[in-house]
Every structure is written in structure tokens, then in C-alpha cells.
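Undergrad: Please find the sequence and the predicted model below.
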Amino acid sequence: MPFADESLSVVVVGYRPEWPAAFEALAAHIRAALSDQAATIDHVGSTSIPGLAAKDCIDVQVGVPSIDEDRLVTLFGRIGFRLRPEPWNRAEVTGGREYRKLVFAAPAGARTANVHVREHGGANARFALLFRDYLRADSGSRQAWGAFKQRLADSVPNLLDYGQIKAPATEILMAAAERWAAETGWRISRNTATNAGAIVQSE
């Protein structure tokens, strides 16, 4: 459930070119707060995909060696980020296996963001990066996914209902993403200061 300062209503907007800079600012802030606790910090979710319609909420994935909840809650708390308590924000199933995770909301009054903390190298962390890279690479799927989300938000604007309907559609999308990954030789690569993931394909 959203915190008191957040809305339960879903609004999907056209892609905004300021989203990458918003991520970079968040990533720098998080890295400074976590020091050596973060192995990777990546821009994920729909705002990380140029041209894709999305909720105006920056999704950040932080990869850590292990999920030390007490330590992470303390570090994020120092910069005002709030741990989301719902069960679905504490664990997720990827490839038939359950993985622990933590999700932190931005401070009240700050730019809307969700920080997803996952174990570095886990299948659930890979899932988020593959979703992003596939939709960056495949324009047809990107356009179709954006149109689907806009229609869904228009007809089912409640956040919880929206998420429940979108989840099985995401599984269908990711089946196509896995085929694309196998065909192209996609793998995760890294670049510069914030360790934002890059697309790498085999020749």
C-alpha cells in the first residue's frame, strides 16, 4: 500500500527525457549513502526505456552481496527512504524460486521513486535488466507494451488492481524477452560511475 503522501491512482504518461537525469541524481545520492554496501546501481523499469510510456516514478535497482535488512534500513533511513512493508515488496518468485528483496520509497515530498534492493547476480535482478534491455531493443514490443499500460491505467486506475492485471501480462512479455536473449546472446554488462547496465550481444 502507498504511504500517506502517495496516491493509489495510476497515471501513465508519455516518455519524459528528464528521467535519465533524475535516475543519475538518485543513484549518486544512494551510492553516497550506502558506501561499499552496493555492488551495482541500475536504472530499471519503464522510465529506463526511451520512448516508453510510464508512471512518473523512477525505479532503481540496487544489487547487494546479501540482504542485511537491519543494516540497509539504517543506511536508507539516514537519507529519508522508507521501507515498504508489504509481503510482495519483501520477496518475489523468478523462475520458480523465491528471492528476498527490499523496496524503499523516496522521502515524503521528494521526487517519486522506488528503490528495489536485490542480491547481486540473482535471477530476479537479471529479470529487471532483461525487461529493460529487451524493450530498449525491440521497438514493436516497446510500443505495444506502452499502449497496453496506457489503456490499462485508463480503465483500471487503482494501483493494486492495475498491478494484479499487469503481472500475468508481464510474464508473457518476459517469455518473448527470454527468446530474444537466447537469439542475440544478451548478457549483462557494466559501464561507468553508477554501474548502469548496458546491452551486450554476441556477434
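TA: Perfect, I can see it now. Quick caveat: nothing in here was measured; it's all calculated off a predicted structure. Numbering: from 1, shown residues only.
Undergrad: can we go C-alpha only for contacts and neighbour counts from here?
TA: Noted.
Undergrad: Show me what stretch 90-97 is in contact with.
TA: Stretch 90-97 has contacts (CA atoms under 8 Å, 6 or more residues apart in numbering) with Glu98, Tyr99, Arg100, Lys101, Leu102, Val103, Ala123, Asn124, Phe127.
Undergrad: let's go with 10 Å and repeat that
TA: Stretch 90-97 has contacts (CA atoms under 10 Å, 6 or more residues apart in numbering) with 83-84, 98-103, 116-118, 122-127.
Undergrad: can you pull the contacts of the nearest residue to Trp19 once chain neighbours are set aside?
TA: Nearest-residue entry for Trp19: Thr47, 6.2 Å, with adjacent residues in sequence omitted and distances by CA to CA, 6 or more residues apart in numbering. Applying CA under 10 Å, 6+ apart, we find Thr47 in contact with 14-20, 22-23, 53-60, 132.
Undergrad: Got another one to weigh against that:
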Amino acid sequence: MSAEPGGRPATHPLWRPFELADLDAVAAARIVREPSPPIEVVDPDPGWPAAYDEVARRLRAALGERVLAVAHVGSTAAPGLPAKPVIDVDLVVPDPADEPAWLPDLEAAGFRLRVREPDHEQHRLVRGTDPTSNVHVFGPGAREPRRHVLFRDWLRTHAADRAAYGDLKRRIAAERAHTDGMAYNNRKAWLVYDIYDRALAADPEHPHDPHPR
């Protein structure tokens, strides 16, 4: 078993302990509060990569050199995976907390601030339309964009986990019980955690022993 100095089990630098989202804290972070329809999970759409390209083009046109990185993440970024018909994008800017330096230009391009989470790596969420997109804004050095890319790449190359994840998403959505995206995420969090642990353990650059939940 790999271990850190002192005999502690080794953990990957991107590892996080299992926990469910605090729905009260999530609600407090929302800028826009409005009724939502039940969560819908649809068949894979071959047009999703092109939809991401359009969102990325708009972000770069609006912010120019302030775009330090942009990536297609989430289920629409894994070919063959059922997903909510929303393009998830990670955007890295110099300082998410300095909203006047980037938010007005994104608003002028049609994006709207929906979530502000200073305690979560200064995460902001802006929503775009046509195509519908959730753009997650982080700063340099944030771990969450790297975790998202790791998860995406694992699902792209591991058919069994991709199938299991897709089946679970369909079963949860079929209940027609969830209108809140974070409540839906909590229902599938156990499998997301397990997939992350497998992906982290497979990284040859960092020893990692899976941790119990």
C-alpha cells in the first residue's frame, strides 16, 4: 500500500471526501430563484460538441485574453452518455471574485449570473442560452476544473462506468421527482465518488488508495 511520510495512506491531490451538497447553502448561493421543470435526461446528441464550440467561441469573443482556459465538461462532453440537455463549461479567468473585470462583458454577450459561491474556490455560475449552457467560472489554481476534466476523460474511455452512470441518471430522472439540479446530483453522488476514486487511483503520477465513505 502506498503511503505518505508517517505511514498515512497516500491520497491524490485532487481527492475529496464523500459528502452530499448542503441544499440550504446551495439555495443561499443562488442569485436567480425561479421554478424549474423536472430534471430531464435525454439520449446522447451528436450535436453537443458543436454546441460547446459555440459557447466557447462566445466566451472568447466576450473576454479575449481574460479567458485563461475553457473546457467542455459534464455528461454532454462524454460521447454516448445520456445527459441533461445543458452544455457544461469550465471557464478560468484571472480572478472570479473581481466580477466587474469579466461579468459585464459576459452579460453583454447574453450570459446571466445564477450562482455565487465564494467559499467554493470562488465559483460563479453563469447561464447561457441557445444553446443552453452552464458556465462554471473559476480562477487559476482551482482544483475543481481539473477534477472535472479527469472525470470527463475517464468516462470517455471506460465504457462500464459510462454505462452505469448513464443508467443511474436515467432511473433518477424517470422518477420525475427532482426539479432542483443539486438534489438530483445528491442522488447520484455515491457513484460519482466511486468513479472519481477509480480515476484517481489509476493516475500513475500520484499514488492513491481509495477511502471509505
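TA: Yes, it's here. Everything numeric in this text was worked out from a predicted model, so none of it was measured.
Undergrad: After superposition, what is the TM-score?
TA: Remark: TM-score between the superposed chains equals 0.77 [TM-score structural alignment, normalised by the length of structure 1]; 173 aligned residues with a CA RMSD of 2.1 Å.
Undergrad: still on that earlier bit, buried subset of the contacts of stretch 90-97 of structure 1 as a PyMOL selection?
TA: To isolate the buried members of those in PyMOL, using 16 or more other CA atoms under 10 Å:
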select buried, resi 83+84+99+100+101+102+103+116+117+118+123+124+125+126
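Undergrad: Next step: the contacts of stretch 90-97 of structure 1 restricted to strands.
TA: Leu83, Glu98, Tyr99, Arg100, Leu102, Val103, His116, Val117, Arg118 (DSSP state E).
Undergrad: right, and the first one touches Gly77 too?
TA: I take that to be Leu83 of structure 1. Yes: between Leu83 of structure 1 and Gly77 there is a contact at 8.4 Å, judged by CA atoms under 10 Å.
Undergrad: Now the common contact residues for these two.
TA: Phe104.
Undergrad: For the longest helix that structure 1 contains, buried residues please.
TA: Among the segments of structure 1 that qualify as a helix by DSSP state H, the longest is helix 159-184. By 16+ other CA under 10 Å, the buried positions in helix 159-184 of structure 1 come out as Leu159, Tyr162, Leu173, Met174, Ala177, Glu178, Trp180, Ala181.
Undergrad: residue boundaries of the helices in structure 1?
TA: 19-34, 69-77, 123-137, 139-155, 159-184.
Undergrad: Give the burial count for the residue nearest to Ala83 of structure 2 when sequence neighbours are not counted, as a bare number.
TA: Of all residues not flanking Ala83 of structure 2 in the chain, Val41 sits nearest, at 4.9 Å (CA to CA, 6+ apart). Number of residues near Val41 of structure 2 (other CA atoms under 10 Å) recorded here: 19.
Undergrad: which residue in structure 1 lines up with Val41 of structure 2?
TA: The alignment partner of Val41 of structure 2 in structure 1, by TM-score structural alignment, is Val12.
Undergrad: What residues does the residue mapped onto Asp153 of structure 2 from structure 1 make contact with?
TA: Asp153 of structure 2 maps onto Asp133 of structure 1 when the alignment is built from TM-score structural alignment. Neighbour list for Asp133 of structure 1: Val44, Ser48, Ile49, Ala177, Ala181, Trp186, Arg187, Ile188, Gly197, Ala198, Ile199, Val200 [criterion: CA under 10 Å, 6+ apart].
Undergrad: how about these in a markdown table, adding distance to Gly140 of structure 1?
TA: A markdown table is the format used below for the contacts of Asp133 of structure 1 (distance: CA to CA, whole Å):
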| residue | distance to Gly140 of structure 1 |
| --- | --- |
| Val44 | 19 |
| Ser48 | 17 |
| Ile49 | 13 |
| Ala177 | 12 |
| Ala181 | 16 |
| Trp186 | 18 |
| Arg187 | 21 |
| Ile188 | 22 |
| Gly197 | 22 |
| Ala198 | 20 |
| Ile199 | 18 |
| Val200 | 20 |
